[in-house]
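**Student:** Following is a predicted model, sequence given first.
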Amino acid sequence: MSALIAAPVLLPAFAATISLLFRRRRRWIGAGVSIGATALLLGITVLLMIEASEGGVAAYALGAWPAPFGIVLVLDRLAAMMLVLTSALALAVSVHATLTSLDRRGWHFHPLFQFQLLGLNGAFLTGDLFNLFVFFEVLLIASYGLLLHGQGARRLTAGVQYVIVNLVGSTLFLIALGLLYGVTGTLNMADMAVRAASLPAGDHGLFRAGGMLLTAVFALKAALLPLHLWLPRAYAGAAPAVAALFAIMTKVGAYAIIRTGPLIFAGAAGRYMVPAALGTMILGFVGFLAARHLRSTAAFGLIGSTAILLTAVALFEQSAMAGALYYLPHTTIAAALLFLITDLVIRWRGMEGDAIVATPGYPGRQLLAGLFLAGGVALAGLPPLSGFIGKLLILQASLSSSWWRAIWAVILGTSLVAVIALARAGSTLFWKSDVTPPPPARRSAPNLAEAAPAGFLLAMLVLLTAGAGPVTAYMEAASRQIFDVAGYVRAVLPPPAGAGA
């Protein structure tokens, strides 16, 4: 099974190459290869998740070069969960893009899509900070092309800003790696954890500076205040289906904080992250209320819900981390669902785009209203869906923190704001009818199959809710594994010479 750990990285690379060959002729073959590879990827990641849940941390050294000198891929419960989440979301988005002909608005959608998966899966599996930087760049380069897919002045403007912000982030990433390597002499995460514990006193300052700078880069990727301003315009400017895939990208930053914080830096950034996450939550849901277009609503909702996740992560405590891990797939799927519903609204009502205004009735309106209600309940964290359970876990775990009053007040207050915003948007879009504009003489019935990917994501939320007991147990075990630094080091690094004797 150890060699299978490399499959989530290799499979998208091969699929991207094959689909690229059919970009001009027989493009349906390229689309079929991409969707088939993504479905196969989902099956492989489920197998890896089963393997991770039954054993400990597993490491695979590419080329048989042992750590810390070679490239090592590390699979544990956290990485396996992120792989399954990514592949399931990618399958829904790729099918949606094919059904709605989004993939035919440019030549390279499916190759870029697969390279995006390559970068995401590599970031979740790598055990080395430099390779984490490399996979970050792979997924960012692919995201540049996907952001601009379909063209348009709005996407070009958002794309330029997105590129500039991420180039700055990449530069800071390299500076942080240089500082950490200069102090510890390694970039392997397990090896750095060992060496950080025995640094001389004179090197502690540089090590902390490198760690804080690296955490700031991850906070930029996760859109944490004050580094969040790039996200609303970029995600609102992209095609909604592309933005649905991008819902996982903020979680890459959160994942990197979860991975490196307890392992290397002992949660040193937590005291700065908690107020930043609470401020991000407030700004995100205020923007959620003020938005006048569905794409902006979904983008600000993603910021606010990711901030709830980061609030729990920033406590760097085992029970809070378990609540954060349960909430992580929920917020990703709920935001992606809202983006796919936005795309259906744009396509099916045929006027006013995604503006939150009343329009004449149109076929499929009732179905969209039901999907929007479910997506709104999920994103706001209301019962009976899994967001309510995730918030309860986070609120309960925060009681041991000195920040618990602020955390309770902000989470409960922003939940109320989210309910008001979603009620306003839903009533305007699906309950009110504007009869002033003459309705079209003929309007073809929508293709109801286009709603299947959104239904798939909703089914995932239902499964996450129905299986709350086993899922919570898995996340608690994953949380224990995250804080078991010694176990991670033993799994990745070879035993020292003479250890057997």
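**Tutor:** Received the coordinates, thanks. Numbering: from 1, shown residues only.
**Student:** hey, let's count contacts and neighbours off CA atoms from now on
**Tutor:** Fine.
**Student:** Tell me the secondary structure at residue 353.
**Tutor:** What DSSP: H, G, I helix; E, B strand; the rest coil gives for residue 353 is coil.
**Student:** surely it meets residue 343?
**Tutor:** No. Counting by C-alpha atoms under 8 Å, residue 353 sits too far from residue 343 to count as a contact (9.1 Å).
**Student:** Tell me where the chain has strands.
**Tutor:** For the chain, the strands defined by DSSP state E cover 58-61, 72-75.
**Student:** okay, these, which one's buried deepest?
**Tutor:** strand 72-75 (a mean of 25; mean count of other C-alpha atoms under 10 Å).
**Student:** Take this one as well and set it beside the first:
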Amino acid sequence: MLRAFNIQHSTFNIHMLYLLLIFFPIAMAASAFVLRKNSGMAISVALGAVITMMLIAAQIPLDDPTRFLGVTLTLNALNRMFMLLFLALAGFAIVGAWHLPHGENFVPTALLMLSEVCAVLLLQNPFITTLLLAVTGLSAVLAIVDLPAGTSSLVGTRAIAAALKYMVLMVLSATLMYIAFVLTDIFRPGELPGRLSLSHFILALLAVSFALRLALIPFHAWLIDLMEHAEPLVVALVITLLNTSSLLVLLLAFQSFPTLLIDNEGPLAVMRIGSLLSAVLGAGLSLGAGSLRRALGYLILYDCGMVFYGLASVSSLGLAGAVFGALNQTLAVLLLLVSLSLLERPDGRPPGVLRRDLLRRWPVAGAGLLAGGLALIGIPPLGGAMSRLLIYQAAAEKGWIELLALLAATLLAGLGLARAAHERLLGPSEDEAAPEPLMLGETELDRPAPRRLAPEPRSAAALTLILLLICLSIGLYPGPLLATIDGAIRELAFIRAL
């Protein structure tokens, strides 16, 4: 009896940990919403909530499923690694809100999205997960159209249009995903011989659904619009939390329905070709981008294409490269967008003037932008190098044409980053020129006071340096993460079936 009591007590504790991960950030989001006028207090509350969630996630036993209200909840090593990463990056973004532009309700919305993403990673029901992904998209819309904090300006019409476009596409993605999962329930392998297999149609629905969420070309317009018209911190949360969690849901779909991959060699080849085109076109478009924001958006599209290619390869090497690439993307994108927010801060120079000396003017932010771009491209010794190596090896197994296409995409992405850096970062100093001599009858009091250029905010600069060091350390010492990812990939049922 005592043993049964202990088992029930342990099960109850696990239930409570799962529920805390989902509902505790919602309660703290409500508190942060009440305190939103006092940004310092709201940020402090949110940071405490994020640290508490990290401690809770670390206490949950791995691969110990439990049921709550008929729904299975579990946490494997891969999902816990990404959950801790999401929580840490959300904490970094909340810290960045001290000095970087954001909306009045950015902090409570971030906590709300964290709750939804934790639920996505814990739940094993594809139907509920689909609905949660749709809800995360709606939460992101709230952050996009949020009123800017500390100013009297309203949300721009282009930002509202970008939010509406994103909402419509995310609802469409969730609808296609839901239809695909409904069809998997009625699909029976071997039925209707000689006709088009239903598994082809299901895989096509899933591919289009996740291509919409990951902004693969030609479904990329929403990401470019967000990059141009939304606050960088909001875009960082959308890409790091929502897009990466979508990749993990796709892995869950393959794990739940491995039969979709067994007789779909042709459709998987089409998915690989589509991701190749997305990577090549995204990298090529970065060469002709008219603004720094657009150039960075196309580099992110290139990286999404590379990651999706690793998933579509359905091999141990390709999946390990895709998961490692998704992890690197979350870090690199946050580093890129935090650096971009710093570079766009007013510094005392005339507004609206194109500046070409951003690395000289903002050395930490400029270095962070360059490092984030190089990490996305996969240049050693940054974190993306190991991901690219694994994906290149997976492509070599499929044929030299696909490998050459990936290498060409990487070359174009490098040229696009070099062009953006040459135009905006590496130009000559644009500091004020030496004062001209006094004219006849003029005194120093007659001249306007000299402009003082604002320095980089120390806390935001320190945040940028920390992110840069994390990217560098992962690139130099990828072994521990790669071992965890490789072990999780080898446990997937569809890998063993193939």
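**Tutor:** All right, it came through fine. All values reported here derive from a predicted model rather than from experimental measurement.
**Student:** returning to what we had before: ok, residue 353 and residue 343 of the first structure, which is more surrounded?
**Tutor:** residue 343 (23 against 16; other C-alpha atoms under 10 Å).
**Student:** Identify the residue of the second structure aligned to the more buried one.
**Tutor:** Superposed on the second structure with TM-score structural alignment, residue 343 of the first structure falls opposite residue 341.
**Student:** which residues touch its match?
**Tutor:** 100-101, 232-233 (C-alpha atoms under 8 Å, 6 or more residues apart in numbering).
**Student:** Mind picking the two most distant members of those residues?
**Tutor:** Maximum pairwise distance in those, criterion C-alpha to C-alpha, is 9.0 Å, between 100 and 232.
**Student:** Need the overlap of contacts for the two.
**Tutor:** 338, 341.
**Student:** Which of the two has more residues huddled nearby?
**Tutor:** residue 232 (27 against 21).
**Student:** Quick check, the more buried one in contact with residue 338.
**Tutor:** Yes. Residue 232 of the second structure is in contact with residue 338 according to C-alpha under 8 Å; the separation is 7.0 Å.
**Student:** aligned partner of residue 426 of the second structure in the first structure?
**Tutor:** Aligned partner of residue 426 of the second structure by TM-score structural alignment: residue 431.
**Student:** how close does that match get to residue 358 of the first structure?
**Tutor:** Taking C-alpha to C-alpha, to the nearest Å as the measure, residue 431 of the first structure and residue 358 of the first structure are separated by 8 Å.
**Student:** Residue 133 of the first structure now?
**Tutor:** 46 Å.
**Student:** Check residue 45 of the first structure too.
**Tutor:** Distance from residue 45 of the first structure to residue 358 of the first structure, by C-alpha to C-alpha: 43 Å.
**Student:** Repeat that for residue 462 of the first structure.
**Tutor:** In terms of C-alpha to C-alpha, residue 462 of the first structure sits 30 Å off from residue 358 of the first structure.
**Student:** residue boundaries of the helices in the stretch 401-501 of the first structure?
**Tutor:** 404-426, 452-466, 468-483, 485-492 (DSSP state H, counting those that start in this stretch).
**Student:** okay, the third one sits on what stretch of the second structure?
**Tutor:** Helix 468-483 of the first structure corresponds to residues 478-493 of the second structure when matched by TM-score structural alignment.
**Student:** Can you give me the buried ones in that stretch?
**Tutor:** 478, 482, 485-486, 489, 492 (16 or more other C-alpha atoms under 10 Å).
**Student:** what's the closest residue to residue 345 of the first structure other than its chain neighbours in contact with, if anything?
**Tutor:** Leaving aside its sequence neighbours, residue 345 of the first structure sits nearest to residue 354 (C-alpha to C-alpha, 6 or more residues apart in numbering; 6.7 Å). Going by C-alpha under 8 Å, 6+ apart, residue 354 of the first structure touches 293-295, 342-343, 345-346.
**Student:** now the match of residue 426 of the second structure: how far from residue 348 of the first structure?
**Tutor:** For residue 431 of the first structure relative to residue 348 of the first structure (C-alpha to C-alpha), the value is 16 Å.
**Student:** same check, this time on residue 483 of the first structure
**Tutor:** 48 Å.
**Student:** repeat for residue 366 of the first structure
**Tutor:** Residue 366 of the first structure is 11 Å from residue 348 of the first structure, by C-alpha to C-alpha.
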